[in-house]
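Student: below are the sequence and a predicted model; questions follow.
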Amino acid sequence: MILVKDKDIVVPGEVLAENDYYPGRGTFKENNKICSSHVGLVSIRNKQISVIPLVSKYIPKRGDVVIGEITDIRFSMWGLDINSPYSGFLPASEVFGKEKRGLENIFNIGDVLLLKVVDVDEVKKVKLGLKGRGLGKFKGGVLVYITPSKVPRLIGKRGSMINMIKEKTRCDIVVGQNGVVWVKGDPEMEKVARKVILMIDREAHTSGLTDRVRDTLIELIKNEKVKG
């Protein structure tokens, strides 16, 4: 017997189903009852029931493209905050090769970079690299932080959602898989883009979101033009 519907929001310990269903990710089984392990969104596929966390931390994986901020400069590497329980490091060898140069002459604390996750070892040390198209240091702009699991919703099918925001605000926008978003444009349009991105983060689980985002963009941009 199923006690919830697909896309319902549930809390830890809430009973989701009994008997004929199988527990998926984010659930546990107790006395033939399937319960939620955390606050999240119900996902029902055939007879399997799962719960997708509404708030989740970014867990780095090799090959991910992320946005990180330099927080530390050491003898042979930069330390970076990548919006994760695990900090990242960029070895000097990824930038200089075998050449020896002062690290602070290239990147400094507070610099924001687009990087690739090169490796994650058994103790979750995250090695980062800059070898790849478009990777490197950002100039200017603002950062917006969203829940990493909401990144696909922000991007949309074939980039439809993020492209709509770019077109309406005329901002350059880069989305990291770690839930960090870089936005650069006219300062007023940066504010509009930020508001809409955070709206998507809050309402990613709801239906009709694309239309609401479009209407909100039009309204916010109209208000900014009136102010100007």
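Tutor: Thanks, I have it. Here the structure is a predicted model, which means the values were calculated and not measured.
Student: drop to CA atoms for contacts and neighbour counts, all remaining ones
Tutor: Will do.
Student: report the contact partners of the residue most central in space within the chain.
Tutor: By Cα atoms, centre = their mean, the chain has its centre lying nearest to Gly179, at 1.7 Å. Residues counted as contacts of Gly179 (Cα atoms under 8 Å, 6 or more residues apart in numbering) are Tyr58, Asn83, Tyr145, Ile146, Thr147, Pro148, Ser149, Lys150, Val151.
Student: now it: closest residue in space that isn't a chain neighbour?
Tutor: Pro148 (4.1 Å; Cα to Cα, 6 or more residues apart in numbering).
Student: for that neighbour, list the residues it contacts.
Tutor: Ser56, Lys57, Tyr58, Gln177, Asn178, Gly179, Val180.
Student: for the third one, pull up the helix or strand it's in.
Tutor: Of the helices and strands defined by DSSP states H and E, none includes Tyr58.
Student: what does the fourth one give?
Tutor: When elements are assigned from DSSP H and E, Gln177 belongs to no helix and no strand.
Student: so what touches stretch 198-218?
Tutor: Contacts of stretch 198-218 (Cα under 8 Å, 6+ apart): 7, 41, 144, 146-147, 150, 153-154, 161, 164-165, 168, 192, 196.
Student: another one to put next to it:
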Amino acid sequence: MGPQPARVVAPGDSVYQLPEKGEVRVGSGIHQDGQHLITCRPGLLSTTQSGKVWVAGRQKRYIPQVGDCVLGRIADKHSENYGVDINTPFPASLPVLAFEGATRRSRPNLQVGDLVYARVTAADRDVDPELVCTDASGKAAGFGAMTGGQAFRCTTSFAAKLLSQPTPAILTALGRALQFELAVGLNGHIWVHSPKPTTTIIVTNTLPKGEFLSDAQAEMVVKRIVSTMQ
């Protein structure tokens, strides 16, 4: 199952029939009924290239799922792990060795308030979420401390939309006109960085508007903003 256009779904919708071959990773808001995947909450149906499918709702609190990419701030610092605020009722646990190349003698020295991009490796209602700052192969792959730039909040549904395919028009238009780095957390946090501070501010102020704009409107908004810069 490859990426599909994001669409609004209601509880009880049959969204996919499981293929005979390939892997499908079922995320939050979906349960399996025989060979079919059924939604169990309203929201935005989202998929990824790797075969993950989930329903992103507008819940106030983020519900972590294994494999989610999240942005969080260091809330506590201990000898063996960090406590990370990822917008869940309790902080997630990030081991000090959960970084590429980290050892007892050589490991990141993060401070309270630092921003990290991490991957959820354990999520259960009875235990605190667990994070790592590597991909499945143990490589950094963009995970770790996020320095500089600016972070801001968005809805979890919009975060999921930004990570789904096809890429939303607002992000495509901004990327075509400006140079910047972007990290999106499914917990409703976004980080933007650009060598030009004005670009960081423009993306930070413009990107959230894309949640409520049509593709044509998004293109017009970005074109108007870019024209004022010239």
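Tutor: Arrived safely, thanks for sending. None of these values were measured; they are calculated from a predicted model.
Student: that older thread, could you find the counterpart of the residue nearest to Gly179 of the first structure in the second structure?
Tutor: Alignment of Pro148 of the first structure against the second structure is given by TM-score structural alignment, with Thr156 as its counterpart.
Student: tell me the contacts of Lys137 of the first structure?
Tutor: Asp111, Val112, Leu113, Leu114.
Student: surely the second one touches Trp78?
Tutor: No - taking Cα atoms under 8 Å as the definition, Val112 of the first structure is not a contact partner of Trp78, at 11.7 Å.
Student: mean per-residue distance, the longest helix along the second structure to the first structure?
Tutor: If you go by DSSP state H, the second structure has its longest helix at helix 215-229. When the first structure is overlaid, helix 215-229 of the second structure sits 1.6 Å from its aligned residues on average, using mean Cα distance after the TM-score superposition for the first structure.
Student: which bit of the first structure covers that helix?
Tutor: The aligned range for helix 215-229 of the second structure is 210-224, by TM-score structural alignment.
Student: mind listing what's buried along the matching stretch?
Tutor: Thr210, Val213, Thr216, Leu217, Leu220, Ile221 (16 or more other Cα atoms under 10 Å).
Student: same thing with stretch 115-133 of the first structure?
Tutor: Leu115, Lys116, Val117, Val118, Asp119, Val120, Val126, Lys127, Leu128, Gly129, Leu130.
Student: could those go into CSV alongside distance to Val226 of the first structure?
Tutor: Listed next are these as CSV, based on distance: Cα to Cα, whole Å:
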residue, distance to Val226 of the first structure
Leu115, 39
Lys116, 41
Val117, 44
Val118, 47
Asp119, 49
Val120, 49
Val126, 47
Lys127, 47
Leu128, 44
Gly129, 44
Leu130, 42
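Student: farthest pair within these?
Tutor: Val120 and Leu130 (15.5 Å; Cα to Cα).
Student: after alignment, which residue of the second structure pairs with Glu69 of the first structure?
Tutor: Glu69 of the first structure maps onto Arg73 in the second structure, by TM-score structural alignment.
Student: the helix or strand containing its match: how far from the chain's middle?
Tutor: Element membership for Arg73 of the second structure (DSSP H and E) is strand 69-77. Per Cα atoms, centre = their mean, to the nearest Å, the displacement of strand 69-77 of the second structure from the mean C-alpha position of its chain is 13 Å.
Student: just stretch 11-18 of the second structure next, same as before
Tutor: 23 Å.
Student: before we move on, what about stretch 87-100 of the first structure?
Tutor: With Cα atoms, centre = their mean, you get 25 Å for stretch 87-100 of the first structure.
Student: ends of it, how far apart?
Tutor: 24 Å (Cα to Cα, to the nearest Å).
Student: stretch 80-90 of the first structure too?
Tutor: So stretch 80-90 of the first structure: terminal residues 8 Å apart, Cα to Cα.
Student: okay, it sits on what stretch of the second structure?
Tutor: Mapped onto the second structure using TM-score structural alignment, stretch 80-90 of the first structure covers residues 84-94.
Student: that stretch: which residues count as buried?
Tutor: Val84, Asp85, Ile86, Asn87, Thr88, Pro91, Ala92, Ser93, Leu94.
Student: cool, thanks, talk later.
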